[in-house]
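Engineer: Need coordinates for the following:
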Amino acid sequence: MCFPRHVFYGQDSLFKTGEEASKLGTNALIISDRIMKDFGYLEKCHRTLESAEVAYTDYLEVASEPTDVYVREALALLEKEQAEVVIALGGGSCIDTAKAVAVLASNGGEISEYMNNKRTASKNPFPLIAIPTTAGTGSEATDVTVITNTSNDVKMMIKQPAFMPEIAIVDPKLSMSSPKGTTAATGVDALTHALEAYISKKSHPFSDQLALSAAKLIMDNMESAYKDGSNEKAQENMALGAMQAGMAFSNASVCLVHGMSRPIGALFHVPHGISNAMLLPVVLEYSQESCVHRLAEMARFIFPDKKTFSDQEAANYLVEKVLLLCKNLDIPNLKDWGVNEEQYYSQLSKMAEDALDSGSPSNNPIVPDKEEIVGLYHKAFTYQYPKNLVIEANQREEI
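Structural biologist: As a prediction, the model looks like this:
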């Protein structure tokens, strides 16, 4: 099992940053973005570092999905300023960039060299403090980084123990300022982590407990957090669920949704959370019959009043509830999101090949071939939620 050495969770835990950083060094590189500066979170981070007499330099050029360009720029700044500690403040893009910088700072090379474990980190990374500001990726508690290789438009999923942050600081207050669209996308991303960790061929009893707990927290609180960003209880539960989901998939791996999502992000610059959210209904419907028992177990955990359902009934109920959640969160299809149709269809073969090459689809309970993945991409582009979905869900509630 692989987890951060220390986890600080709860409102105002952001203010632990300076104290913890001072134990690791006297000079920090903060990897963040302009939005965190605008929200005032960066200033709060500065203040807590100043109170602990830790010097700092900001790298704020991360925008949307992380690329090898950001990694090179941030690493050059770290070396120039002789920083000893890396602090990530932001969403998954900032944290993934910081993970790559922390590893390369001590192990050298280009981040692309670590793809598929062609190169492994033999030295301890620079200490990394990860502070998420969205309830979604769970990157603060995983040994995974996802970086786009700009030379070939491939989103590299790299998993090694060295990419695990030293410290995770999860302050639910930081996600309250997220726009509704971001809350929806990152929340469904976290739900996808929990679902895929549970049905993964690499799942095990320890990751199962994390996945179940995460799925219930997210299903019970997602719509409340979406409708009212100031709902503290819902935001707290979403932050906890997202972290647990990250721990679950970091130890059990992800499956087909993530494998198919990465090429969409690399080629069309669709943020990771929303691409996962747009693919989840299609892939869940495709995978359902191959993992009925596992979906039924999760359904009974999330919805205790459905314990008398047969496996098939319970699995169907869970899938309906997930689709209904996505619909109520206004998750669009790829066409409605704005992906160019002609470009999309011209890239289907490459996307399917890149998805398979990532390795994630092989963890799925049913493993598609290239042609099947192309078919799923076709379906996802113009996917429509079942018209009777709300009626079916309401009818089930009355059983």
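
Engineer: from here on, contacts and neighbour counts on C-alpha atoms
Structural biologist: Will do.

Engineer: ok, longest helix in this structure?
Structural biologist: Criterion DSSP state H: the longest helix present in the chain is helix 205-227.

Engineer: Second chain to compare with the first, below:
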Amino acid sequence: MYRMILNETSYFGAGCREAIATEAGRRGFKKAFFVTDKDLIRFHVADKVVEVFEKAGIPYEIYSDVKANPTIANVQNGVAAFKASGADFIVALGGGSSIDTAKGIGIVVNNPEFADVRSLEGVADTRHKAVPTFALPTTAGTAAEVTINYVIIDEAATKKMVCVDPNDIPSVAIVDPELMYSMPKGLTAATGMDALTHAIESYITPGAWVMSDMFELKAIEMIAKNLKAAVDNGSDPVAREAMSQAQYIAGMGFSNVGLGIVHSMAHPLGAHYDTPHGVANALLLPYVMEYNAESPAAPKYLDIAKAMGVDTTGMSEAEGVKAAVEAVRQLSLSIGIPQKLHEIGVKEEDLHQLAIDAFNDVCTGGNPRPTSVEDIEALYHKAF
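Structural biologist: Sure thing, here's the model as predicted:
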């Protein structure tokens, strides 16, 4: 049995943020709780959404207590602010951090028995759907607007909690590439590689099936073709639009079939060092792909290589594995992604603890090759 959970409604294309007014009106909503981060306010990206509110006469309240790796406190403060605001729906603008914070707020408001937030880790047994949420991504990577997952930092335990809950999926996804034009090169590169990681990991996870495979192969193909152009010229409308769609398509798959140990290994780096999630994924992806080639997923590497633009005519399975890993590594290098953990401030003496944390991560169960703390630690050393 397979299951697909997607948004009720999704909009795509330049300027589609205007649909906020259409959807709010159609659903009878009166006031928006606008979750975004301080940088998006400072660089006037949030103004593009505020203009829609003001033109449509929708009252709103801004909540911007959002960290790059959002914390339990960000969610709890948001719950209190939402209750005080009198709002009846949430509009989340940003990368994974703003949208994940909004998901946590929306879930706790309607499921107050989970108010401590820690109880949401893993697969939470919430009874009620989150507060209706409209999610507008500003990065082409996390696909948080279409997934049933969100990640919150437990600062006391130095841990990234991965929360999986069908009740948290935004009602409406609004994927407007115009909101992504101001993304700096480094963020464009990192979030694009995050999307590629989603596509590759969920293509080779044991839970993958015909529909998720269809999404992931198309996402890999679109990312391989457009990511470098989006990094090199941030205002290239064709590349930006393709990347905005590709990351969403990848999300449609991975949200429903899961990920693997690239994500398990990236999460502790974010918790311990505040490493940007996309950078951690991009750096680790080729090493983990090599490791996972020794699994039943190996034949699928030929498909990955082909989607990455490699001519795979006449290739053996082993050649396909090598070609897929090399294509990913070359794309990563071409957009300036660091290749070794020591380059991003990771300490060698921390690798054992990082491996323990990674092994216990919720994504580990989706890896195509059974693993262990020792194997993961060896991978960290290889990437060091």
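
Engineer: What TM-score do the two superposed chains give?
Structural biologist: TM-score for the superposed chains, counting by TM-score structural alignment, normalised by the length of the second structure: 0.94, backed by 376 aligned residues with a C-alpha RMSD of 1.5 Å.

Engineer: What residues of the longest helix of the first structure count as buried?
Structural biologist: Residues 207-226 are the ones in helix 205-227 of the first structure that count as buried (16 or more other C-alpha atoms under 10 Å).

Engineer: before we move on, what about stretch 44-58 of the second structure?
Structural biologist: 45, 46, 49, 50, 52, 53, 58.

Engineer: and the third one, how far is that from residue 287 of the second structure?
Structural biologist: Spelled out, that is residue 49 of the second structure. Residue 49 of the second structure is 40 Å from residue 287 of the second structure, where distance means C-alpha to C-alpha, to the nearest Å.

Engineer: do the fourth one as well
Structural biologist: Distance of residue 50 of the second structure to residue 287 of the second structure, computed by C-alpha to C-alpha: 43 Å.

Engineer: Can you tell me what residue 132 of the first structure aligns to in the second structure?
Structural biologist: In the second structure, residue 132 of the first structure lines up with residue 137, judged by TM-score structural alignment.

Engineer: In contact with that match, which residues?
Structural biologist: Residue 137 of the second structure sits next to 93-96, 99, 143-145, 174-176, 179-180 when contact means C-alpha atoms under 8 Å, 6 or more residues apart in numbering.

Engineer: most neighbours, which of those?
Structural biologist: In terms of neighbour count, residue 145 stands highest of the contacts of residue 137 of the second structure at 34 neighbours, by other C-alpha atoms under 10 Å.

Engineer: Contact partners for that residue?
Structural biologist: Applying C-alpha under 8 Å, 6+ apart, we find residue 145 of the second structure in contact with 99, 135, 136, 137, 169, 170, 173, 174, 248.

Engineer: check which helix or strand covers the spatially most central residue of the first structure.
Structural biologist: By C-alpha atoms, centre = their mean, the first structure has its centre lying nearest to residue 137, at 2.3 Å. Here residue 137 of the first structure sits in a region with no helix or strand, counting by DSSP states H and E.

Engineer: swap in residue 48 of the first structure?
Structural biologist: Assigned by DSSP H and E, residue 48 of the first structure falls in helix 41-51.

Engineer: show me the contacts for the corresponding residue of the second structure for residue 154 of the first structure.
Structural biologist: Using TM-score structural alignment, the partner of residue 154 of the first structure in the second structure is residue 159. Residue 159 of the second structure makes contact with 153, 267, 268, 271, 272, 357, according to C-alpha under 8 Å, 6+ apart.

Engineer: And residue 359 of the first structure, by the same measure?
Structural biologist: Residues near residue 359 of the first structure by C-alpha under 8 Å, 6+ apart: residue 259.

Engineer: What's the match for it in the second structure?
Structural biologist: By TM-score structural alignment, residue 359 of the first structure lines up with residue 362 in the second structure.

Engineer: same thing with residue 253 of the first structure?
Structural biologist: Using TM-score structural alignment, the equivalent of residue 253 of the first structure in the second structure is residue 258.
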